[in-house]
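**Q** Pasting the sequence and the predicted coordinates here, then a few questions.
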Amino acid sequence: MISLESYAFVSMMLFSIGAIGVIARRNVFVIYMSIEMMLNGVNLFLVTFARYHFNMDPQIVTIMVIAIAAAEAAIFLSVIILLYRSRKSLDTDIFNTLTQGEKS
């Protein structure tokens, strides 16, 4: 049987790798995937402790987070497509202005 500490370690590693990806990367799509990895690390942590304490409340929160993440994924991917169409790149360095008319 796998221990509680093993699940907690895996969830902390997922969150840490995601946080490093958000800080270190410059591609918008990679940053989005890193945020999703952090979200999955938190979900695993919630489910682990819910199972350990025989409580269903964190599992309900996790199911709601997964449902919201699915809707958020559709919106974020459409924003990524719009950004790529307007600037022909997904590098975060070129997204420094909010004006519509300026071409970098």
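**A** Looks like it came in fine.
**Q** make it CA atoms for all contacts and neighbour counts henceforth
**A** OK.
**Q** residues of the lengthiest helix in the chain that come out buried?
**A** When the chain is parsed with DSSP state H, its longest helix is helix 57-87. Going by neighbour count (16 or more other CA atoms under 10 Å), the buried part of helix 57-87 is 58, 59, 62, 69, 76, 80, 83.
**Q** Structure two is appended below for comparative analysis:
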Amino acid sequence: MELMITPWLAEPGLVHFLIVSALLLSLGLMAVLSRRNVIMVLMGVELILNSANINLIAFSRYTSLSLEGQMIALFVIIIAAAEAAVALAIVLNMYSRFNTVHLDEIDSLKG
């Protein structure tokens, strides 16, 4: 029996990338809005940024734009790396001060 591959599964197109991007965006939003752990919230923000990168690169590939989408995606990756470093420093500071990384248990703004 020969395996039949449907034509829409043969080569990924723009719609496939948009579906993956929408799934990443929804998972990231769910993590940001529902979790109370700071690390999980930061992971949700990273998922949202990766979703934007997939959109930028997919539209750059499948439209008549030149390399603008890829350059913007590169800048987003650089900014996300800097954001992750700063966020990790903030999380370490929160843990050393409050001995927890849960947002519900941190209720003091002054040191």
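**A** Now that the structure is in, tell me what you want to look at. Owing to the predicted nature of the structure, the values given are computational and were not obtained by experimental measurement.
**Q** that older thread, which secondary structure elements does the longest helix of structure 1 sit against?
**A** On a contact count with 3 or more CA pairs under 8 Å, 6 or more residues apart in numbering; DSSP states H and E, helix 57-87 of structure 1 meets helix 28-53.
**Q** Spatially central, which residue of structure 2 would that be?
**A** The centroid of structure 2 falls nearest to residue 47 when counting by CA atoms, centre = their mean (1.8 Å).
**Q** quick one on the thing from earlier: ok, of the buried residues of helix 57-87 of structure 1, which one's closest to residue 29 of structure 1?
**A** Proximity of the buried residues of helix 57-87 of structure 1 to residue 29 of structure 1, judged by CA to CA, is greatest for residue 80, which lies at 7.1 Å.
**Q** just checking, that closest one touches residue 28?
**A** Yes - if you go by CA atoms under 8 Å, residue 80 of structure 1 and residue 28 touch, sitting 7.3 Å apart.
**Q** anything in contact with each of the two?
**A** Counting by CA atoms under 8 Å, 6 or more residues apart in numbering, the contacts common to residue 80 of structure 1 and residue 28 are residue 90.
**Q** Distance from stretch 52-68 of structure 1 to the middle of the chain?
**A** Computed by CA atoms, centre = their mean, to the nearest Å, the chain-centroid distance of stretch 52-68 of structure 1 equals 17 Å.
**Q** same question, stretch 12-28 of structure 1
**A** Offset of stretch 12-28 of structure 1 from its chain centre (CA atoms, centre = their mean): 9 Å.
**Q** cool, and stretch 35-53 of structure 1?
**A** The answer for stretch 35-53 of structure 1 is 13 Å, by CA atoms, centre = their mean.
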